[in-house]
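Colleague: sequence unavailable; structure follows:
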């Protein structure tokens, strides 16, 4: 599966990933000590939903566009507020077709002493990332492989923060690489928060990822998934997940509010589903 992000920006998988990302960062900010975010596969930082790539797939129409149609429940809207604020901020600067990538969401939530390392190997995409970050001294864009960035930057100097791992899934063995790289990083920094994004086209691959990680003895995991029941004839992605290691203690309760509301709004078929599962929460 090739997940070049320009084709998929703002789709339902992005909505889930970025909503959860903002919630994690807000929880990190409840303590005064600074934190660091390591974004291993950062992409270009911001996207244009009127671009040729986005218009070729129109996936954002069944993602962020649905979220903007009307408010969700009051409880869900309270948790969505930081996501909506970041979206409004980028559109105020770049127009109604702009959509933030994960580095932009991080910059929107980060405090003056917090830091972001954003890695991107693809040269043209890296140039866009560097432009999106600009002169923000809190942030550093690295034109290196994401796995190299992960190995080189954990544990961070701050000893607290988040690693966001969002590979493009261009290689057949990406799930195996994802689990191996995460397990190695966790051994170096077992107290950090990690968020592992994955597509679900092959349910066995997703289950294998979780099995590999739990077999390694890693505990305190929160598994979040949305399946929109996309008709097969449409092709493309129909389900996505995030596996969060060392989740903030309130994140599971927030997910129990957010995921039903998001799943209902983003559903494309008659049998959507969501999963909010704590795995070894007291490990």
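Modeller: Perfect, I can see it now. Every value quoted in this text rests on a predicted model; they were computed, and no experiment measured them.
Colleague: every contact and neighbour count from this point should use C-alpha atoms.
Modeller: OK.
Colleague: nearest residue to residue 54 other than its sequence neighbours?
Modeller: The shortest distance from residue 54 to any non-neighbouring residue, by C-alpha to C-alpha, 6 or more residues apart in numbering, is to residue 7 (4.8 Å).
Colleague: and the one you found, how far is that from residue 47?
Modeller: Taking C-alpha to C-alpha, to the nearest Å as the measure, residue 7 falls 10 Å from residue 47.
Colleague: next: residue 40.
Modeller: For residue 40, the distance to residue 47 equals 18 Å [C-alpha to C-alpha].
Colleague: just residue 95 next, same as before
Modeller: 11 Å.
Colleague: more neighbours: these two, which one.
Modeller: In terms of neighbours (other C-alpha atoms under 10 Å), residue 47 is the more surrounded of residue 95 and residue 47; the figures are 25 against 12.
Colleague: isn't the more buried one right up against residue 100?
Modeller: Yes. Contact criterion C-alpha atoms under 8 Å: residue 47 and residue 100 qualify, at 6.3 Å.
Colleague: where exactly do the strands run in the stretch 151-283 of the chain?
Modeller: 161-165, 193-199, 221-227, 239-245, 273-279 (DSSP state E, counting those that start in this stretch).
Colleague: included below, for side-by-side comparison, is a second structure:
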């Protein structure tokens, strides 16, 4: 089973897709003046040095590294890459996770809640967001923390769920957590990242979401090679609920470009589909 630790895979192809969609939704929801409660259920350390020894496998070279200096980026990717560049000088040395990407865009009326269970990553996260205003860091299970934070007083929330999927039960947990969150705040915008290691698990997750009765579910997937058992993560995806209505059209432009640029030994593959109207 995939051992997906943020610190070992920062900036890879999965992060490119995840953070592109995350920033797109955040910026869109901030067009409205009303405050936004932003919840990250599995935050990681928040900022990663790409020159550290743990990055000897250099997964970022096949992800953000391939598009970092490009000037022909599709619109959703342009905004994302510009935000990553803000954490670097000339060369790509640091990769910001979702907590740091978000703190850079927080408005006075917004609030950010970060959850991290792992002790070492929790301490690093606290250090990395120590100067961020309107940001709270909680050491604990983000699934449980999510229930306590919904609904917010403004009735506006953006939620990112990004567990490690180290335990097989995580696939059921994410489905249950999404359904519980939606019952508490049906108007919230929810984003769920998933890895494609065994396609059958993703098929079951999609069916559970279809059967949930939740509307406005979309799926965006980026694959760098064909699915195959026992070959690691071939693709990753983002499930969205109540995403901006413009996201589908813009990602239909961005995903083919990404699949071509990030494909392993040739063009990759992608999906942009509606699971539930």
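Modeller: Good, I have the coordinates. Just so it is clear, the model here is predicted, and its values are computed rather than measured.
Colleague: TM-score for this pair?
Modeller: Superposed pair, TM-score by TM-score structural alignment, normalised by the length of structure 2: 0.94. Supporting alignment: 276 aligned residues with a C-alpha RMSD of 1.9 Å.
Colleague: dump the residue contacts of the residue nearest to residue 54 of structure 1.
Modeller: Residue 7 of structure 1 makes contact with 53-57, 59, according to C-alpha atoms under 8 Å, 6 or more residues apart in numbering.
Colleague: across to structure 2, which of these hold up?
Modeller: With both residues aligned by TM-score structural alignment, their matches' C-alpha atoms under 8 Å, the contacts of those that structure 2 also has are 53-54.
Colleague: filter the contacts of residue 7 of structure 1 to the buried ones?
Modeller: Buried members of the contacts of residue 7 of structure 1, counted by 16 or more other C-alpha atoms under 10 Å: 53-55, 59.
Colleague: just the ones of these in helices?
Modeller: Using DSSP state H, 53-55 are the members of those that sit in helices.
Colleague: how about residue 176 of structure 2, what's its match in structure 1?
Modeller: Counting by TM-score structural alignment, residue 176 of structure 2 lines up with residue 180 in structure 1.
Colleague: from the buried ones among the contacts of residue 7 of structure 1, pick the one nearest residue 20 of structure 1.
Modeller: Proximity to residue 20 of structure 1 was ranked across those by C-alpha to C-alpha; first place goes to residue 59, at 19.5 Å.
Colleague: quick check: closest non-adjacent residue to that closest one.
Modeller: Take residue 59 of structure 1 and drop its neighbours on the chain: the residue closest to it by C-alpha to C-alpha, 6+ apart is residue 11, 5.0 Å away.
Colleague: that neighbour: what's it in contact with?
Modeller: So residue 11 of structure 1 contacts 59-64 (C-alpha under 8 Å, 6+ apart).
Colleague: try it again with 7 Å
Modeller: Applying C-alpha atoms under 7 Å, 6 or more residues apart in numbering to residue 11 of structure 1 gives the contacts 59-60, 62-64.
Colleague: gap between residue 65 of structure 2 and residue 49 of structure 2?
Modeller: 13 Å.
Colleague: the more surrounded of these two?
Modeller: residue 65 (19 against 15).
Colleague: can you tell me the helix or strand for the more buried one?
Modeller: Following DSSP states H and E, one finds residue 65 of structure 2 within helix 64-67.
Colleague: in that helix, what's buried?
Modeller: So for helix 64-67 of structure 2, counting by 16+ other C-alpha under 10 Å, buried means 64-65, 67.
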